[in-house]
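Q: Kindly generate the corresponding structure for this input.
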Amino acid sequence: MTHTLLFANFKGGVGKTTNSVMTAYELSKLGYKTLVCDLDPQANATQLLRRTYTLQHNEEMAFPETMMVALKNEDIKPAIVEVMKNLYLLPSHKDFVNYPDFLELKYLANMPNYKERRISYFNNQLKQVQNEYDFIIIDVPPTLSIYTDSALYAADNVIIVLQTQQRSLDGAVAFWEYLQTFYNEHSTIDFDILGILPVLLKNNAGLDNQIIKDAKETFGDDLLFNTIIKHMERLKRYDRLGISEKGKTSKHDFHDEKTHEIYIQLTKEILNRLKENKHA
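A: Sure, this is the predicted structure:
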């Protein structure tokens, strides 16, 4: 069975892309064949994995076809690239900014069910390769858009990323409310909210603890992940140089070990929550 996960929040800069990619990375290391779909025209997930590929292989990643071209051709498989064992990427590119216009021209406003046909298009293409993967993780921009709706239509589980600042909490609440509206409006979809993932703005700060307390009161204790992603400078280096680890790169050190330990912990909690939901 393939699990399709979406990390999201309406507030930008909360760590959606970092947590999406790091979770995908650790899933692949645990032996799960994982595909990252970058549905953000800014292509941050693509750049992080491109740099990771270069760091580990000492060569640039080749992109035989852009995702936009592949979607137009109704065959996304040629656009998928292998980053490392068990980890694959459906990369974004600057031409993906044309995706909304493509859908508007393909499904005109006078066509029956045109809105549903637009937001389901990506999911229909993804289904062609879905069974080849254990996990599909989708990264989206922090906006209410056709990109987010397309990802929601394809997802079966959503993780709301909550950075410990008021605007992020407000964005999480707004996204929670939007999820409920979206779910009620589309009878053909079925997703669960897997949890709220706290990401610390600063370690051991009073505001961090207060935001987490407010989130528990808003969403309930059970919905918040037990794993808390602490503020780690190493993640900034990953954005610039790619993900490093022992046995893969000469630049690995104990900071990498600590970073991977936290994300392995998060990944295992995600697996446990998926298992519990299956038996619920």
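Q: contacts and neighbour counts: CA atoms only from here.
A: OK.
Q: can you pull out the strands in the stretch 51-200 of the chain?
A: 81-84, 87-90, 135-139, 157-163, 192-199 (DSSP state E, counting those that start in this stretch).
Q: need these in JSON lines with mean neighbour count, can you?
A: Listed next are these as JSON lines, based on neighbours: other CA atoms under 10 Å:
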{"stretch": "strand 81-84", "mean neighbour count": "18"}
{"stretch": "strand 87-90", "mean neighbour count": "24"}
{"stretch": "strand 135-139", "mean neighbour count": "25"}
{"stretch": "strand 157-163", "mean neighbour count": "25"}
{"stretch": "strand 192-199", "mean neighbour count": "21"}
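Q: Kindly present the ones you listed as a markdown table, with separate columns for distance to Asn9.
A: A markdown table is the format used below for the strands of the stretch 51-200 of the chain (distance: least, CA to CA, whole Å):
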| stretch | distance to Asn9 |
| --- | --- |
| strand 81-84 | 26 |
| strand 87-90 | 21 |
| strand 135-139 | 11 |
| strand 157-163 | 6 |
| strand 192-199 | 10 |
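Q: For Asp253, find the nearest of those.
A: strand 81-84 (20.3 Å; CA to CA).
Q: Contacts for the closest one, please.
A: Leu49, Arg50, Thr52, Tyr53, Met61, Ala62, Phe63, Tyr88, Leu89, Leu90, Pro91 (CA atoms under 8 Å, 6 or more residues apart in numbering).
Q: one more time with 7 Å
A: The list of residues contacting strand 81-84 from outside it, by CA atoms under 7 Å, 6 or more residues apart in numbering, reads Leu49, Tyr53, Tyr88, Leu89, Leu90.
Q: Can you spell out which helices and strands pack onto the longest helix anywhere in the chain?
A: Once the chain is assigned using DSSP state H, the helix that runs over the most residues is helix 254-279. Under the contact criterion of 3 or more CA pairs under 7 Å, 6 or more residues apart in numbering; DSSP states H and E, helix 254-279 touches helix 16-29.
Q: who's in contact with the helix it packs on?
A: 7-8, 34, 36, 44-45, 86-87, 137, 139, 161, 263-264, 267.
Q: Serialize the contacts of strand 81-84 to JSON lines and add fields for distance to Ser150.
A: Below are these laid out as JSON lines (distance: CA to CA, whole Å):
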{"residue": "Leu49", "distance to Ser150": "22"}
{"residue": "Tyr53", "distance to Ser150": "27"}
{"residue": "Tyr88", "distance to Ser150": "20"}
{"residue": "Leu89", "distance to Ser150": "17"}
{"residue": "Leu90", "distance to Ser150": "15"}
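Q: Let's see this one next, to set against the first:
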Amino acid sequence: MDIPDVVKAIQSRDEALTIVIGNQKGGVGKTTNTYLIAYTLAKMGIHTLVADLDPQANATKTLMLTKSQQEDAVYSIKKTLMVGVQEKDLTDLPVKIMDNLDLIPSYIDFQDFTKYLYQNTNNEYEETHLLEPLFNPLKKKYDVILLDVPPFSIEITRNAVIFSDFALISLQTHDDSLSGAEEYVNTLSKLQQEYQLDIEVIGILPMLHDARNGVDQTIIQSAKDEFGEENVFTNIVTQMARIKRFPINGITDKDRFDKRVLDKYQQVTDELLSRIGLFIDDKEAK
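A: The predicted model follows:
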């Protein structure tokens, strides 16, 4: 299935294809991958929602800055994800960032999610399924939902995995990130078995920690040995200084440095869609 056909297949679904982007360790590029893949999907005409499930709210900050860049105005968030969870309604939360790209904003108050979870559930099933019914109405409004989850909250991770179709694992090339990927896959496997989930690992996306250091290639090879070469993206996100500017200024497309980053993420997103196409083909064959 070629990419235009995958796009059509995604757009023709009754519910959004939902992808959780994760790793049990922090600082491995999860948030960067989330908003740049989302931005690319939106540019391709795919109606995309980013749900920022991280109390640090870095995806929220970057995308709200992107909105300000697009519209030359400053915006504030009227309602956060945690308030939506408490009200048991997320449908009025999405903020339009640009054409085809919306955001469910997070804020520091989402650090209270775990306390709220245990105070408002009676068993483990309810604990892991609290967010699913809140996202179900949103699934009917979008083509793709990308979930940005924090590294150290197993409660948020479990809730996100429950209603996701795919998991994309972000791997920055250092040892902690690889062990975090292994822990994340183990978490997915346990949840799959316990709740008979249909979630699949769509792949592992490497981001170079230091392109001049031979350790990077060693970590990538270790990931291929551990998870299978076919499960590691062939497109690797190299170090680019402009990526570090986006959280300060928002995502821009003004010069060759911007375009270098956006071209790379077009390649990454194309590979992501190709991998999704393989799963669609496999399901249709069954």
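Q: So which of the contacts of helix 16-29 of structure 1 wins on neighbours?
A: Ala8 (32 neighbours; other CA atoms under 10 Å).
Q: so what's it closest to, chain neighbours aside?
A: Leaving aside its sequence neighbours, Ala8 of structure 1 sits nearest to Ile160 (CA to CA, 6 or more residues apart in numbering; 5.1 Å).
Q: And the one you found, what's its match in structure 2?
A: Matched to structure 2 by TM-score structural alignment, Ile160 of structure 1 sits across from Ile169.
Q: List the contacts of whatever residue of structure 1 lines up with Met207 of structure 2.
A: Aligning on TM-score structural alignment places Met207 of structure 2 opposite Val199 in structure 1. By CA under 7 Å, 6+ apart, the contact list for Val199 of structure 1 reads Leu162, Gln163, Thr164, Ile228, Ile229, Lys230.
Q: Pick out the most distant pair among these.
A: So, the contacts of Val199 of structure 1 by CA to CA: farthest apart are Leu162 and Lys230, at 11.8 Å.
Q: Near Thr2 of structure 1, how many other residues are there?
A: 14.
Q: right, and it touches Lys127 too?
A: No. If you go by CA atoms under 7 Å, Thr2 of structure 1 and Lys127 don't touch, sitting 10.4 Å apart.
Q: which residues in the stretch 101-250 of structure 2 form helices?
A: Using DSSP state H, counting those that start in this stretch, the helices found in the stretch 101-250 of structure 2 span residues 113-119, 124-128, 132-139, 154-162, 175-195, 215-227, 241-249.
Q: matching residues in structure 1 for the last one?
A: Right, the one you point to is helix 241-249 of structure 2. If you align by TM-score structural alignment, helix 241-249 of structure 2 falls on residues 233-241 of structure 1.
Q: Give me the mean distance between the matching stretch and structure 2.
A: In the superposition with structure 2, the average deviation recorded for stretch 233-241 of structure 1 is 0.6 Å (mean CA distance after the TM-score superposition for structure 1).
Q: List of residues touching that stretch?
A: Counting by CA under 7 Å, 6+ apart, Leu48, Arg51, Thr52, His255 sit against stretch 233-241 of structure 1.
Q: looking at the alignment, what does His129 of structure 2 pair up with in structure 1?
A: So, by TM-score structural alignment, His129 of structure 2 is matched to Ser120.
Q: Distance-wise, check its match relative to Leu126 of structure 1.
A: Distance from Ser120 of structure 1 to Leu126 of structure 1, counting by CA to CA, to the nearest Å: 10 Å.
Q: and if you look at Ala79 of structure 1?
A: 12 Å.
Q: Likewise for Phe191 of structure 1?
A: 16 Å.
Q: and Lys213 of structure 1, which of the strands of the stretch 51-200 of structure 1 is closest to it?
A: Here strand 192-199 is closest among the strands of the stretch 51-200 of structure 1 (CA to CA), at 10.8 Å.
Q: what's the mean gap between the closest one and the aligned bit of structure 2?
A: Strand 192-199 of structure 1 sits 0.5 Å off on average (mean CA distance after the TM-score superposition for structure 1).
Q: about what we covered before: which one of Phe191 and Leu126 of structure 1 is surrounded by more residues?
A: Set side by side, Phe191 of structure 1 and Leu126 show more neighbours around Leu126, with 19 against 16, by other CA under 10 Å.
Q: Give me the nearest residue to that one, chain neighbours excluded.
A: Going by CA to CA, 6+ apart, Leu126 of structure 1 has Ile76 as its nearest residue, at 7.3 Å.
Q: That neighbour -> structure 2?
A: Aligned partner of Ile76 of structure 1 by TM-score structural alignment: Leu90.
Q: I'd say its match and Gly84 touch.
A: Yes. With contact defined as CA under 7 Å, Leu90 of structure 2 and Gly84 form a contacting pair (5.0 Å).
Q: Pick out whichever of the two has more residues nearby.
A: Leu90 (23 against 16).
Q: Report the contact partners of Val6 of structure 2.
A: Per CA under 7 Å, 6+ apart, neighbours of Val6 of structure 2: Leu273, Gly277.
Q: Met111 of structure 1: which of the contacts of stretch 233-241 of structure 1 is nearest?
A: For those, the nearest to Met111 of structure 1 is Leu48 (39.1 Å; CA to CA).
Q: which SSE is that closest one in?
A: Under the criterion DSSP states H and E, the helix or strand holding Leu48 of structure 1 is helix 44-57.
Q: start and end residues in structure 2 for that helix, please.
A: The aligned range for helix 44-57 of structure 1 is 58-71, by TM-score structural alignment.
Q: Not counting that stretch itself, show me its contacts.
A: 31, 35, 52, 74-75, 97-98, 105-106, 246-247, 249-251.
Q: Show me which residues of it are buried.
A: Residues of stretch 58-71 of structure 2 classed as buried by neighbour count (16 or more other CA atoms under 10 Å): Asn58, Ala59, Thr60, Lys61, Thr62, Leu63, Met64, Leu65, Thr66, Lys67, Ser68, Gln69.
Q: just to revisit the earlier point, please tabulate the contacts of stretch 233-241 of structure 1 in JSON lines, including the columns distance to Asp101 of structure 1.
A: Listed next are the contacts of stretch 233-241 of structure 1 as JSON lines, based on distance: CA to CA, whole Å:
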{"residue": "Leu48", "distance to Asp101 of structure 1": "27"}
{"residue": "Arg51", "distance to Asp101 of structure 1": "30"}
{"residue": "Thr52", "distance to Asp101 of structure 1": "32"}
{"residue": "His255", "distance to Asp101 of structure 1": "44"}
